[in-house]
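Enquirer: Sequence and predicted structure, then a few things I'm wondering about:
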Amino acid sequence: MEGSDRYARKSISLKLDTISRLPDWFFNTVMNRAERLWWEGCRRLIDIFVEFEHGRLQGLTHLSIIGTDSHELMDTRTWVPKRPVFKKLEELHMIGVDCQESCVDELPPGSLFNLKVLKVRYCYKWGNVLLPSTLLQRLPNLEELCCRFMDEIEYVFGYEALSEPKQSKLRSVELCGLYRVRSIWDGPAPLAMFQTLQILNIRQCNLPGSLFTSDIAQCLSQLTYINLQNCPFLERIVEAGNKKIILPKLKRLSLAELPMLYSESATIDIECPSLEDLDVLDCPKFSASIYDFKPEREVQLNRVSSQKPHCPIWRRAPIELSSDSFSTRFESDVRSGSSIDLSLVRGGDCGGYV
């Protein structure tokens, strides 16, 4: 089986609150052969780990989990797998999943070892750190991280000296709607995490002060694209200092709705010799010119003002997720390819959300 035909035959789409009651014959003939699973209605992340511990879903490489907005009281058991889980999994997508007692950061070594893509949105009871150091150490092959609208998150990465990653394959980070975020790192940032980063996309986040320390900025040798949008407290891209910062491969820099950016100083202390595009929208304090970045080629400058009143993100109304609209609202956002009737158990495309 090749191409799309191969995936169609090895993909499962489910819409139910639990899969534990499915008959054994279905698991043996269908579920255990699946490589891609789309599960809508899963209430807690721990449930999927339990199924794996019972010898099911061993062949999954792509997993998409859509939770429910039901807040009814459930068993809050604490459970940690005894052996590594989802060693073959390459992509994990989660929306609206209850992560309480899932003990993600306590998974046995080898769990999620091959995970390349992690995308989470509207998940709750996750904790204040998106990737604690113990979990980050278990994801040596992670290439793409996307986190949207997680109200509890204060730090994206955690830090413990004994768990500091020695190398990283992380190339893309997208953060959106993290209203309580204080910093990218909780504590000193291991420089190895940023040496492969190519794309950084941060929108609607209340990050204060500077985005990067000068030490981290010196490690961004592979960074090609930075997009910063609607971060009302962000003052600088790199903290002020005496070190010369060069982003040798940065080609595009997009800045939008950043009212405090360089409000204390108009000096740009970043050199971008490969810069090709500079987009500036509603950044009233940003007065730098193209030449401040010392480009070695012609740069396309797009500097515009929307002429609309600034709306701070912390005053925007929270997003309501009703039981009637939850599935409909996210189905088109999460799925790719042709539409599938999620009320049926059948093959389909289990692509994740963008």
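Expert: Arrived safely. Numbers count the residues shown, from 1 in each chain.

Enquirer: Could you use CA atoms for every contact and neighbour count after this?
Expert: Will do.

Enquirer: So which residues of the stretch 101-250 of the chain form helices?
Expert: 133-137, 214-217 (DSSP state H, counting those that start in this stretch).

Enquirer: Can you say which of those is packed in most?
Expert: Comparing these by mean neighbour count (mean count of other C-alpha atoms under 10 Å), helix 133-137 comes out on top with a mean of 21.

Enquirer: who's in contact with it?
Expert: Here helix 133-137 makes contact (C-alpha atoms under 8 Å, 6 or more residues apart in numbering) with Val104, Asp105, Glu106, Leu107, Phe157, Gly158, Tyr159, Glu160, Ser163, Glu164, Pro165.

Enquirer: Let's have the residues you listed in TSV, adding distance to Cys147 and neighbour count.
Expert: Below are the contacts of helix 133-137 laid out as TSV (distance: C-alpha to C-alpha, whole Å; neighbours: other C-alpha atoms under 10 Å):
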residue	distance to Cys147	neighbour count
Val104	16	20
Asp105	17	15
Glu106	20	15
Leu107	20	21
Phe157	12	22
Gly158	15	22
Tyr159	18	21
Glu160	22	15
Ser163	22	16
Glu164	21	19
Pro165	20	20
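
Enquirer: Included below, for side-by-side comparison, is a second structure:
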Amino acid sequence: MESQAKVPLHILSEQDSWRLFRKKAGNAVDSPDFHDVAWRVVKECGGLPIALVVVARALGDKDLEEWKEAARQLEMSNPTKDDHDHTVFRCIKFSYDYLKHEDAKRCFLNCCLFPEDTNINIEDLVKYGIGQGLFQNANTVEEARAAASSLLKHLKACSLLLNSDQEGCVKMHDVVRDTAISIASAGDELAFLVHSGAALKKWPRRDSYEAYTAISLMSNEIQDLPDGLVCPKLQTLLLQNNIDIQEIPDGFFERMESLRVLDVNGADISSLPSSLGLLLNLRTLCLDGCKSTDISILGELRKLEILSLRESCIEELPEEIGKLVSLRMLDFTMSSDLKRIRSNLLLSLSQLEEIYLQGSFGDWGKPIEGMDQETNAGFDELTRLPYLNTLKVDITDAGCIPQTVVSNPNWVKFNICMSEDLFVRLMDVHLSKIMAARSRALILNTTINTLPDWFNSVVTEKTEKLFYIHGSGLHNIISEYDQGRLNGLKSLLVQSCYGIVQLMNTDIHVLNRPVFDNLEELRVHNMDYLKVICVGELPPGSLRKLKFFQVEQCDELVGTLLQPNLLKRLENLEVLDVSGNSLEDIFRSEGLGKEQILLRKLREMKLDKLPQLKNIWNGPAELAIFNKLKILTVIACKKLRNLFAITVSRCLLQLEELWIEDCGGLEVIIGEDKGEASSNMSHKSRVKEIVEKQKEEAMEKIILPQLKNLSLQNLPLLTGFYSGFASIQCPSLEQLHTQDCPLFRATTDEFHSRKQVQVNNEQHFLLLRKRYG
């Protein structure tokens, strides 16, 4: 165990201890039956917050007899008066002992194998757990994930683990980790050697390694491994992220006959040692980043269930891989040199449940270069693997997909990228990391009508995320919706499809039912010839769930982005992000009735690099309902003279952040309502009307009650917030940033904030710049 300097622990008073304990254990401790025994337990926690929390969470749902037994156990192990370390240890150990399931205990102890204060990848815990023989009631790897997720959720509820700010990870408190290492180092059945993240340069010396069941030396600076170790009980060996390891001695694994989990990810290994083939009990093997081009020795590992070789350098999947008859997961993601998989090789992996080949092999069924009459594995082989339920694979073109298959596979989760462009395929790897885990995604460079019926039935119709990238023959996504029966589609990206001039056209393809009625996200990127988003009337109910709409780099997109025919369908739109096109208006509402409720859920809008933009809203001001808008960002809109008319501004009741930058033509933020006096009026009458209007405005107020942050950057013509006589009131304003606005003279007093307004706070400005810049 790593030696660490002792940090003084914060001690709570008895009353504060009780309040914290009661909060975590629940109101049951207030009942007469529980109150006294609960106080006994609280006193044994010694005022230490972490001890109070873990014990309270462990006992929260237990009955009275278990509470009494817990108090008795804690009192029996009463430490010396000031031994806070021991108090923490026995309380966490108590919570650990109260875990009902052995799998939960093993998952908890596995977390201490990772470095201090690190994000622990849940997928690693799943792979290690399967290798160690946990999750025996799970029939599939996916069920094992679900079991692990449930256990980790319980451990977090017990405060033995913490939430992470990184998706798909958990964390372990340093004090809890120290306790876990102590538990795992002193057990009868388990003995851990843990020096992860300790900056070790050499392998740690011990008189003997025979008792250890797990060794974790991950994330160090070790260069050389010993020639051989006698480790008859060792089941888990974690050496990942030791980037200076370039060689594994040939006899290194000879005396590790019980090893079940081996992780050497990130080591710069150019060849695999012969002793690796002796690990006949190995279940999980992780060799990501391995530089060896010969992995044929892995064929000896007949019990292997998990094999990960992400970012490897192999060019061909060797025939010996076909001997891995127990393999359930195969991962060669980002192995871009992999060009050959011989025909029928994958069929030997009859137990395979999950296969990952993103950013690597994609030439299904095509002739192998330099091999007479030989072809690569056909895509139909994947359809004939009886247990395969998850696949993330590439296909270079639609010709790789067979027209018929023996039977339709039951692929539950998939990510299939059809593209000859390696950059697109590698981009898909990145996208899959940020998309919802284990979703159903399809990337196409063609239209749906070119795909076989079985593929559309198995994949296209079940797709939740559909991306068209460099799609040839694509002219109208309404036709695609109808052809592919995309009723369940939630996310759609259309990018670099140069045949599209009108994204949606219901005049050409008429439908009498809603289209994209479950779509939640729509992205339109780099469409060089796109001129309009929608032509014709969309059936009622279309796009009714759309929450996010993004349009980027569509240079020929002109006129209005959201015309009335489309605007009235976006009743649930929450985020609008528009950049890099030639639009003059964002919204146009002419022709819509006053009873129409528009944009009632829009909470964030970003407008960037729109050099021709003249109006955000064009049409009757009373239809502009922006009462949920919280964040508005306007950047590089050179022709924009104001953001909204005063009538529209009265709807901005929830606006919290306003960022305006590089708008060279902007004169005021809020403009006057458009409208002219009757041409038949005399000059005297016009003057009188103007005077009366000024008097009315002088009595008016423009109130933005929630505005907290106002940032104005590089606005050379900006003279003020409003061109008329109404006063501006921003009672919640906290931050005002102005830079390169020479004509803007407004002071903080003019905003009538109830708070102390900070002007040009650099630290806060940099935070906003990072968000909006």
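Expert: Received it, and whenever you're ready, just let me know what you need. Note that the coordinates shown come from a computational prediction; the quantities given were computed from them, not determined experimentally.

Enquirer: I'd like the helices of the stretch 101-250 of structure 1 laid out as TSV, including distance to Pro208 of structure 1.
Expert: Listed next are these as TSV, based on distance: least, C-alpha to C-alpha, whole Å:
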stretch	distance to Pro208 of structure 1
helix 133-137	22
helix 214-217	16
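
Enquirer: Looking at the contacts of helix 133-137 of structure 1, which are in strands?
Expert: Counting by DSSP state E, the contacts of helix 133-137 of structure 1 place Phe157 in strands.

Enquirer: what do we get in structure 2 for Leu170 of structure 1?
Expert: Counting by TM-score structural alignment, Leu170 of structure 1 corresponds to Leu602 in structure 2.

Enquirer: cool, and Gln222 of structure 1?
Expert: Residue correspondence to structure 2 (TM-score structural alignment): Gln222 of structure 1 is matched to Gln654.

Enquirer: Next: Leu107 of structure 1.
Expert: Applying TM-score structural alignment, one finds that Leu107 of structure 1 aligns to Leu538 in structure 2.

Enquirer: State whether Cys146 of structure 1 and Val120 are indeed in contact, as I suppose.
Expert: Yes - contact status for Cys146 of structure 1 versus Val120: in contact at 6.3 Å, counting by C-alpha atoms under 8 Å.

Enquirer: Identify, from the contacts of helix 133-137 of structure 1, the entry nearest to Lys87 of structure 1.
Expert: Closest to Lys87 of structure 1 out of the contacts of helix 133-137 of structure 1 is Leu107 (11.3 Å), distances taken as C-alpha to C-alpha.

Enquirer: With Arg6 of structure 1 as the reference, measure out to that closest one.
Expert: According to C-alpha to C-alpha, to the nearest Å, Leu107 of structure 1 stands 31 Å off from Arg6 of structure 1.

Enquirer: Gln763 of structure 2: how many residues sit nearby?
Expert: Neighbourhood size, Gln763 of structure 2 [other C-alpha atoms under 10 Å]: 9.

Enquirer: er, Glu40 of structure 1 I mean
Expert: Glu40 of structure 1, neighbours per other C-alpha under 10 Å, totals 24.

Enquirer: residue in structure 2 matching it?
Expert: In structure 2, Glu40 of structure 1 lands on Ile469 (TM-score structural alignment).

Enquirer: wait, what's in contact with its match?
Expert: Counting by C-alpha under 8 Å, 6+ apart, Ile469 of structure 2 makes contact with Val424, Ile443, Leu444, Asn445, Leu493, Val494, Gln495, Ser496, Cys497.

Enquirer: Can you pull out the residues in contact with the strand or helix carrying the fifth one?
Expert: Under the assignment given by DSSP states H and E, the secondary-structure element containing Leu493 of structure 2 is strand 491-495. By C-alpha under 8 Å, 6+ apart, the list of residues contacting strand 491-495 of structure 2 from outside reads 464-471, 519-527.

Enquirer: quick one: the closest residue in space to the match of Glu40 of structure 1 that isn't next to it in sequence from Ile533 of structure 2, how far?
Expert: Nearest residue to Ile469 of structure 2, sequence neighbours excluded (C-alpha to C-alpha, 6 or more residues apart in numbering): Gln495, at 4.9 Å. As judged by C-alpha to C-alpha, Gln495 of structure 2 and Ile533 of structure 2 stand 14 Å apart.

Enquirer: who touches the counterpart of Ile199 of structure 1 in structure 2 in this structure?
Expert: Under the alignment (TM-score structural alignment), Ile199 of structure 1 pairs with Ile631 in structure 2. By C-alpha under 8 Å, 6+ apart, the contact set of Ile631 of structure 2 is Arg603, Glu604, Met605, Leu655, Glu656, Glu657, Leu658.

Enquirer: and the residue nearest the centre of structure 1, what does it touch?
Expert: Centroid check for structure 1 by C-alpha atoms, centre = their mean gives Cys146 as the closest residue, at 1.5 Å. Residues near Cys146 of structure 1 by C-alpha under 8 Å, 6+ apart: Leu118, Lys119, Val120, Val173, Glu174, Leu175.

Enquirer: Need the buried ones from the contacts of Ile469 of structure 2 selected in ChimeraX.
Expert: Of the contacts of Ile469 of structure 2, the buried ones go into a single ChimeraX selection, burial set by 16 or more other C-alpha atoms under 10 Å:
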select :424,443,444,445,493,494,495,496,497
